[in-house]
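>>> Mind folding the following:
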Amino acid sequence: MSDDIHALSGAYAVDAIDDVERAHFERHLAGCPDCQAEVASLRAAASQLAVLTESAPPPSLRAKVLSEISKVRPLPPLTAPQTERGDDTLQPSAPDAEDSAAGASTTGVPIGGTDQRDAADELGERRRSRSARLGRGWRLVVAAATVAVLAIGGFTVWRQVNTDPTRVIADQVLAAPDATSTAKRFPDGSTATVWRSESLHRAVIVTSKMADAPNGKVYQLWLQDPTGHMASAGVMPPGPDQVVVLEGDASKAKGAGITVEPPGGSGQPTSDPIALFAFA
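As a prediction, this is how the structure comes out:
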């Protein structure tokens, strides 16, 4: 068990301690606001891992990490108390100059009686202070290790927090093993491609250099069911290059389409489709 009970906060947060340490730490935790706050923050970070999906980091990430390494000044290693061979009990290190001074009088004559006890108390206090400093160092090491464990999925956490949720869905569809695509090239050279994953029940349209809808109109997306009925799948935002998740269950659809509609869209198509995408 750690000599510094505070150092167990990181391991406790990720359930990496045994039953004895857990019981000991929980008794301490009940009366330590600092540890309560630290455990709560680490558990909040760890809870994000349960909702993650795998996502490859961008190619630039490796180069950025390698370039930053040379700018980071490493901390010196911590020095732990030495142990005697074959003995698991920590042994005190050799007394330093302050400890030696505490064991002798100013005249060089050994101190006795009450003075000796006072000197022993002072020596013990200094050793406890030194142990506390070392314990705080180890606590930082444990906290850093805990952060490293959480950081295994940290990049994905960052992506999910800082990315539009619909874009996360789009990435999943585009990367799905069963994803299929069908594309349409327009006379002006622009393209629109619809990707569908039956296992994810979703479809995504990806446009490139697509012209804006006519003035006062919008592009509306549709999913066509096996009977031929067209169900609205949302309105496309303006812009030539878009990645849009179609609304609705695409797993049973036999195709998708784009029509030109009034602002806000229509309940049913009011114009002939400018593009139809048949699903395989």
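
>>> can we go C-alpha only for contacts and neighbour counts from here?
Noted.

>>> gap between the longest helix along the chain and the chain center?
Using DSSP state H to define each element, the chain has its longest helix at helix 113-150. In this view, helix 113-150 has its centroid 33 Å away from the chain centroid, taken as C-alpha atoms, centre = their mean, to the nearest Å.

>>> what about the helices in this protein?
Per DSSP H, the chain has helices spanning 9-13, 19-29, 33-47, 60-69, 97-102, 113-150, 154-162, 165-175. These are given in chain order.

>>> Now for residue 261: which residues touch it?
Taking C-alpha atoms under 8 Å, 6 or more residues apart in numbering as the contact definition, residue 261 lies against 217, 218, 219, 220, 269, 270, 271.

>>> Swap in 7 Å and give it another go.
217, 218, 219, 220, 270 (C-alpha atoms under 7 Å, 6 or more residues apart in numbering).

>>> Now, of these, which are buried?
Neighbour-count burial (16 or more other C-alpha atoms under 10 Å) applied to the contacts of residue 261 gives 218, 219, 220.

>>> next up, for comparison:
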Amino acid sequence: MSDTAVLIGLSADPVAPPADLKARLMAQIAVTPQLAPLPAVRPTLTAVPAVTTPQQDASAEAIRTASLGTPTRASTKATARWFTRPASILVAAAAAVALFVGGNILGLSAGNESQQQAAAISAIVAASDYQQAKADVSGGGKATFVWSVGLKKSAVVIDKLPKLAGGKTYELWYIDTASKATPAGIFDAASSGRTVSVLAGAMTEGDTLGITVEPSGGSKTPTTAPIVAVPSA
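A predicted model of the protein is given here:
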């Protein structure tokens, strides 16, 4: 697992952390529930008199074993927690590196995407066949699409996407080589200025990733021309 953590750390170019990273980490730690410490279990040793015969040696060893006692439930848990801690730390570190790298490649920061979205984008960015493309959005905004054909997943990050009037929504599409459009979810422009959305469903090699403006609730087929479309091939 240590080798995996190192490979993850070396899989991307170094990125300078945001100035507010420490403050955000400390704020998250402050609201994360912590396990209470387990009570310390200290064995009580019984004094053993000096012995001079093999029989007495054997008796002394029995006394020492008895004085230590059998492991308690608390001591067993403490031992298990201690020996599993390094692996847990490595797994958490690897996940944190993946989220940090994936977020910084696209200029994301905590607060403008959900944990699920961040994890999905990080998986896409970490894929060996990861690709991305940028395109201007008709009506305003600039979109960055990311995808992995191997994972059959894609996502989009849009800067300065305009908010729509009531009764309208943005809808994502997979458009195959036969021009058949498959709905991949609806979303609204984020108030933060950067909108993040992971396309639903499975992507197929050669699909075009597109966005249209549709009636609230979405449509089964596009009712307007795409405001942005990016071919994956």
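
>>> Now the TM-score, please.
Comparing the two superposed chains by TM-score structural alignment, normalised by the length of the second structure, the resulting TM-score equals 0.57, with 175 aligned residues with a C-alpha RMSD of 4.3 Å.

>>> In the first structure, what residue corresponds to residue 54 of the second structure?
Aligned by TM-score structural alignment, residue 54 of the second structure pairs with nothing in the first structure.

>>> okay, now residue 54 of the second structure: neighbour count?
9 (other C-alpha atoms under 10 Å).

>>> Equivalent analysis for residue 119 of the second structure, please.
Other residues lying near residue 119 of the second structure total 19 when counted by other C-alpha under 10 Å.

>>> how about it, what's its match in the first structure?
If you follow residue 119 of the second structure across to the first structure using TM-score structural alignment, you land on residue 168.

>>> State the distance from the closest residue to its match other than its chain neighbours to residue 246 of the first structure.
Here the nearest residue to residue 168 of the first structure in space, its sequence neighbours aside, is residue 160; by C-alpha to C-alpha, 6 or more residues apart in numbering that works out to 7.2 Å. Remark: distance between residue 160 of the first structure and residue 246 of the first structure (C-alpha to C-alpha, to the nearest Å) = 20 Å.

>>> Also residue 275 of the first structure?
Residue 275 of the first structure is 15 Å from residue 246 of the first structure, where distance means C-alpha to C-alpha.

>>> cool, residue 269 of the first structure as well?
Going from residue 269 of the first structure to residue 246 of the first structure by C-alpha to C-alpha gives 16 Å.

>>> Next: residue 199 of the first structure.
Between residue 199 of the first structure and residue 246 of the first structure the distance is 15 Å, computed by C-alpha to C-alpha.

>>> Run through the residues that contact residue 96 of the second structure.
Contacts of residue 96 of the second structure (C-alpha under 7 Å, 6+ apart): none.

>>> Could you do residue 43 of the second structure as well?
Neighbouring residues of residue 43 of the second structure by C-alpha under 7 Å, 6+ apart: residue 68.

>>> Could you rerun that using 8 Å?
With contact taken as C-alpha under 8 Å, 6+ apart, residue 43 of the second structure is in contact with 67, 68, 69.

>>> Kindly report the same for residue 49 of the second structure.
By C-alpha under 8 Å, 6+ apart, the contact set of residue 49 of the second structure is residue 60.

>>> picking up where we left off before, which one of residue 275 and residue 246 of the first structure has more residues nearby?
Comparing residue 275 of the first structure with residue 246 by other C-alpha under 10 Å, the one with more neighbours is residue 246, at 25 against 15.

>>> tell me how far the ends of stretch 127-141 of the second structure are from each other?
In terms of C-alpha to C-alpha, the two terminal residues of stretch 127-141 of the second structure are separated by 27 Å.

>>> can you list contacts of that stretch?
The contact list for stretch 127-141 of the second structure, computed with C-alpha under 8 Å, 6+ apart, reads 124-125, 142-151, 158-162, 227-230.

>>> and the residue mapped onto residue 185 of the second structure from the first structure, how many neighbours does it have?
Aligned against the first structure by TM-score structural alignment, residue 185 of the second structure finds its counterpart in residue 234. By other C-alpha under 10 Å, the residues close to residue 234 of the first structure number 19.

>>> what's the answer for residue 26 of the second structure, then?
When neighbours are defined as other C-alpha under 10 Å, residue 26 of the second structure has 11 of them.

>>> And for residue 103 of the second structure?
Here the number of neighbours of residue 103 of the second structure (other C-alpha under 10 Å) works out to 19.
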